[in-house]
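> Sequence plus predicted model, see below.
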Amino acid sequence: MEFYCHPRCSTCKKAQKWLDAHNISYTFKNLLETSPSKETWIQILSETDRTMKSFFNTSGNVYRENNLKEKVPSMSIEEAAEWLSSNGMVVKRPLAMDGNKLTVGYKENTYAQTWL
């Protein structure tokens, strides 16, 4: 599993603690340094039943400063993938994926249903 998060994010720390407590192995990826590639985001956004908005950190400064609230609803998958791959602060965190499954954000019951 690839586990993308911000090292100082309290929600990420809770998710990481949950993964550790359940002995689930993962590769920690710092979103400040790297986000999934544009190609990976295109694949995720093309195959998901989630809204595009659900992948964006809607409470973040970058989201607000760039007026993404107005832009995201009309974005193409390509445009969204460009934003998400180029700035990890735009990504809702934590993002956990293993090729078959994916979670965005952290809710204990969702993690239990998905990763156990």
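Yes, it's here. This one's a predicted model, so the numbers in the text were calculated from it and none came from an experiment. Numbering: from 1, shown residues only.

> For the rest of this, base every contact and every neighbour count on C-alpha atoms.
Will do.

> what are the ranges of the helices in this structure?
Per DSSP state H, the chain carries helices over the ranges 10-21, 38-47, 61-65, 68-71, 77-86, 108-115.

> and N30, which of these is closest to it?
N30 lies closest to helix 10-21 among the helices of the chain, at 10.6 Å (Cα to Cα).

> what about the residue nearest to S37 when sequence neighbours are not counted, neighbour count?
Closest residue to S37 apart from its sequence neighbours, by Cα to Cα, 6 or more residues apart in numbering: S85 at 5.3 Å. S85 has 21 neighbouring residues, counting by other Cα atoms under 10 Å.

> And here is the other one:
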Amino acid sequence: MFKEKTTKIGIEMTTVMYGIKNCDTIKKAKKWLEANELEFTFHDHRVNGLDKAQLINWCETLGWEQVLNKRGTTYRKLTDEQKAGLTEATAIELLIEQPAMIKRPILEVDGQLTLGFKADTYAALFAK
């Protein structure tokens, strides 16, 4: 799954984008990476599955409340009781069952995680 890739400035980096292929934000992030001639591997949660240990790492690193996408329709369909009772542990179980509830994209560049897509954030990340 992980591949060594080369950036425009010649530094070897491993870049993986996590998400689901039909997400508009994923499409924008992919387009930005391709326009900047940056190679990456795309990991689709729905197709390739989701590793619980990896999800726990994301929640510990980025914060589970950040990883949980509260703007999506899947989250909005939860009952008020489900939303009120969320803890890190219950959120992780929910995200394993419903990977569409993970905020997208999660970009991993040489072990460094970035959540969401902003062109200036990506530019700074790859300028290193």
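Perfect, thanks for sending it. On a predicted model such as this, the values are computed, not experimentally measured, just so you know.

> hang on, the earlier thing: how about the helices of structure 1, which one is nearest K101 of structure 1?
Among the helices of structure 1, helix 108-115 comes nearest to K101 of structure 1, with 7.1 Å by Cα to Cα.

> which helices and strands sit right next to that closest one?
Applying 3 or more Cα pairs under 8 Å, 6 or more residues apart in numbering; DSSP states H and E, one finds that helix 108-115 of structure 1 contacts strand 102-104.

> quick one: contacts for the spatially most central residue of structure 2?
Nearest residue to the geometric centre of structure 2 (Cα atoms, centre = their mean): I106, 1.9 Å. Going by Cα atoms under 8 Å, 6 or more residues apart in numbering, I106 of structure 2 touches 17-19, 113-116.

> Counting neighbours, which of those residues comes out on top?
Result: G19 is most packed of the contacts of I106 of structure 2 (other Cα under 10 Å), 24 neighbours.

> Just confirm that residue contacts I26, I think it does.
Yes - at 6.8 Å, G19 of structure 2 counts as touching I26 under the criterion of Cα atoms under 8 Å.

> any common contacting residues for these two?
Common neighbours of G19 of structure 2 and I26 are listed as 104-105 (criterion: Cα under 8 Å, 6+ apart).

> What's the match for the residue nearest to the centre of structure 2 in structure 1?
Using TM-score structural alignment, the equivalent of I106 of structure 2 in structure 1 is L95.

> Test my guess that C59 of structure 2 contacts K52.
No - taking contacts as Cα under 8 Å, C59 of structure 2 lies outside contact range of K52: 10.5 Å.

> between these two, who's got more neighbours?
Neighbours per residue, other Cα under 10 Å: of C59 of structure 2 and K52, the larger number sits with C59, 19 against 13.

> what's that one in contact with, if anything?
Listed by Cα under 8 Å, 6+ apart, the contact partners of C59 of structure 2 are 65-67, 88, 92.

> contacting residues for the counterpart of K52 of structure 2 in structure 1?
When structure 1 is aligned by TM-score structural alignment, the residue opposite K52 of structure 2 is K38. K38 of structure 1 sits next to 78, 81-82, 84-86 when contact means Cα under 8 Å, 6+ apart.

> now the residues you listed: which count as buried?
By neighbour count, with 16 or more other Cα atoms under 10 Å, the contacts of K38 of structure 1 hold 81-82, 84-86 as buried.

> which one among the contacts of I106 of structure 2 gets closest to M101 of structure 2?
Once Cα to Cα is applied, the member of those that ends up nearest M101 of structure 2 is G19, at 10.0 Å.

> Quick check: the gap between the residue nearest to the centre of structure 2 and L86 of structure 2.
I106 of structure 2 sits 21 Å away from L86 of structure 2, going by Cα to Cα, to the nearest Å.
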